[in-house]
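Participant: structural data only, the sequence is not supplied:
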């Protein structure tokens, strides 16, 4: 695995990690890393990293009445949009279009990171991720990832823990 490249999205994520003093499971500063190939699914990311699919923090952007909602869910889960909408008191939660995702995160679907966006995005973190000592999140492009922990992910994203499946 290679350390980060100079892609602006990756740099924005790395800058956000550094600003937050984010650490990995070993207590070391989080570093965006480049995989040999793009990974567009949790299963592909887990295989490339040699970890369980549940350790992958999928970044899913939803349209919550015109506002973005980022749900960081375990790769072993599918988000129950009706449940999440009801829990948040929303009439509906819709899968966002690629244009909506890019407009609110500056990143393309498949590489959306939990942070490094132009402005903060309301975020939920799947409580199932708490069951893993190390989790991996996207780093701004489909080949970029970074290791972290559930506690750190909550902290650096100012997220709300939630049962999302």
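Facilitator: Received the coordinates, thanks. All figures in this text were calculated on a predicted structure; none of them were measured in a lab. Numbers count the residues shown, from 1 in each chain.
Participant: could you use CA atoms for every contact and neighbour count after this?
Facilitator: Will do.
Participant: buried stuff in stretch 77-91?
Facilitator: 77, 79, 81-85 (16 or more other CA atoms under 10 Å).
Participant: got it, and stretch 107-122?
Facilitator: Neighbour-count burial for stretch 107-122, with 16+ other CA under 10 Å as criterion, is recorded at 107-117, 121.
Participant: name the residues that touch stretch 10-23?
Facilitator: For stretch 10-23, contacts defined as CA atoms under 8 Å, 6 or more residues apart in numbering pick out 4-5, 29-32, 113, 115-117, 139-141, 144, 148-149, 152, 156.
Participant: could you redo the last one with a cut-off of 10 Å?
Facilitator: Identification of contacts with stretch 10-23 by CA atoms under 10 Å, 6 or more residues apart in numbering yields 4-6, 8-9, 28-34, 106-107, 111-118, 138-141, 143-149, 152-153, 155-157.
Participant: structure two is appended below for comparative analysis:
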């Protein structure tokens, strides 16, 4: 029941429904603001967590949906994408770009569409989990659904 969800998660749920993605948002009893915490709460491999990281590049936000199993190599990713320097966004930039707090950034439900890169390593998992707009909410989806939902470019990010 989406009425019981936090406001930010209701926006994410509406976006999922509009995109025809059947995964429902799950409210966790404890905050899962890191990939490791989310994986432990769900009892899954950390690599199956689609970690939403917001960076700043070429004067705009860049959302990178990366496997929770590794870190983004920003220098290599900038070269692959033909961008200038990619830097981690500040908490204020993250909130302004997504409307969601760090630790709960979903791949959707933002005030405006974000340029998005989806980690090719997420394709190894039949089901992945992403944040649902708050550190207490997550939802399941497939790699193909994530790419379709975000309109993202699939790339190696590590």
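Facilitator: Cool, the structure landed. This structure is a prediction, so every number in the text was calculated from the model and none was measured.
Participant: circling back: out of the buried residues of stretch 107-122 of the first structure, which comes closest to residue 40 of the first structure?
Facilitator: Taking CA to CA as the measure, residue 40 of the first structure lies nearest residue 110 of these, at 5.0 Å.
Participant: now do the SS call for the closest one.
Facilitator: Assigned with DSSP: H, G, I helix; E, B strand; the rest coil, residue 110 of the first structure falls in the coil class.
Participant: which residue in the second structure aligns with it?
Facilitator: Alignment note (TM-score structural alignment): residue 110 of the first structure maps to residue 103 of the second structure.
Participant: quick one: residues contacting its match.
Facilitator: 31-35, 38, 51-53, 131-137.
Participant: could you rerun that using 6 Å?
Facilitator: 33, 135 (CA atoms under 6 Å, 6 or more residues apart in numbering).
Participant: please pull up the equivalent of residue 130 of the second structure in the first structure.
Facilitator: Using TM-score structural alignment as the criterion, residue 130 of the second structure maps onto residue 137 of the first structure.
Participant: just give me the neighbour total for its match.
Facilitator: Neighbours of residue 137 of the first structure under the rule other CA atoms under 10 Å: 27.
Participant: nearest to residue 92 of the first structure, of the buried residues of stretch 107-122 of the first structure?
Facilitator: Nearest to residue 92 of the first structure among those, with distances taken as CA to CA, is residue 121, at 17.7 Å.
Participant: good, wrapping up.
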